[in-house]
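Novice: Task: produce atomic coordinates for the following.
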Amino acid sequence: MVLLAVAAGCSRESPEQAVRDRIESLQEAVDARDAGDVADMLADDFIGNDGLDKQGARQLAAGMFLRYRDVSAKLGPATVELRGARDAVATFSVLATGGSGGLLPDSGQVYEVETGWRLVDGEWKLLSAEWRPKL
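Specialist: Model prediction:
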């Protein structure tokens, strides 16, 4: 019994890794062009640049997916810092591109991103995001 308890405890994902996995899931939702999945990862009180809320973020994602047939987000390594047991901050860079299916994207930009995360009912939700063009 003790060995089973120890094994179960060892297989548990660290909070830092759980946040990294959620960031990866967010990238996958963008790559899949799924605005609903993007919105599902946001906290109800999400806030982004210029007061962007959860509904606005969903609409922004949907608009980008309609405008560009090919949308891609390539993330750099994330740094995750826990702030207590239920909050975390993650920073990373992202290359965001959108195109019409040709060899080169129609538009692209590298951003420096700082995100805030909160553990809600056992799941990490994106609480805030601030992005600044890097180039």
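
Novice: Please count neighbours and contacts with C-alpha atoms only from this point.
Specialist: Fine.

Novice: the longest helix in the chain is where?
Specialist: In terms of residue count, the longest helix belonging to the chain (DSSP state H) is helix 15-31.

Novice: now the other sequence, so there's something to compare against:
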Amino acid sequence: MRLALPILAALLVLTVAACSRTPDETRIRETIAAMESAVETRNPRDFMAHVAEDFAGQEAGFDRPSLHNLLRAQFLRNESVGVLIGPIEVTIQAPRATATMTVTLSGGAGGLLPERGAIYDVETGWKQVGGDWQCISASWRQR
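Specialist: Down below sits the predicted model:
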């Protein structure tokens, strides 16, 4: 009986630890929120930390460096950048996932109203890299 008690305690600890792991869908949503925050704070490096090295955009040749350059160009063009992400639908097909959402982007000189804006339907692909989810693909269509 003395030996059974420590084994049961160890099993209980392992079970609780396994159950406390954040679900993949939640982790992807949190990553998208962090990317949104990085854009709004004009921090391309933090945004790109969530983009996989083998990222591919919807157009041929649109790779990770192209995405990084696009972000920097938008920050140079717009003093203020706004992002509003609509409902996110996440589908897990381990070890991959897909997240679709509506994204409203705005930009301008930082006044009360933005000077530019557009709404996009976005589909992103994700994979696990070292326990984290990273974006491996993106396609978008302006509404």
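
Novice: before we move on, the earlier item: in the second structure, what range does the longest helix of the first structure match?
Specialist: Mapped onto the second structure with TM-score structural alignment as the criterion, helix 15-31 of the first structure occupies residues 24-40.

Novice: Check stretch 68-76 of the first structure too.
Specialist: Residue span in the second structure matched to stretch 68-76 of the first structure, by TM-score structural alignment: 78-86.

Novice: Can you tell me how far the residue nearest the centre of the second structure is from His50 of the second structure?
Specialist: Against the mean C-alpha coordinate of the second structure, by Cα atoms, centre = their mean, the closest residue is Ile32 at 2.8 Å. Computed as Cα to Cα, to the nearest Å, the Ile32 of the second structure to His50 of the second structure distance reads 9 Å.

Novice: Check Gly117 of the second structure too.
Specialist: Between Gly117 of the second structure and His50 of the second structure the distance is 24 Å, computed by Cα to Cα.

Novice: can you pull the buried residues of stretch 93-110 of the second structure?
Specialist: Along stretch 93-110 of the second structure, the positions that meet the burial threshold by neighbour count (16 or more other Cα atoms under 10 Å) are 97-108.

Novice: Which of the residues you listed sits closest to Ala38 of the second structure?
Specialist: Leu105 (13.4 Å; Cα to Cα).

Novice: Which residue in the first structure aligns with the closest one?
Specialist: Taking TM-score structural alignment as the criterion, the aligned counterpart of Leu105 of the second structure in the first structure is Ala96.

Novice: separation between the alignment partner in the second structure of Val110 of the first structure and Leu5 of the second structure?
Specialist: Matched by TM-score structural alignment, Val110 of the first structure corresponds to Ile119 in the second structure. The gap separating Ile119 of the second structure from Leu5 of the second structure is 59 Å, by Cα to Cα.
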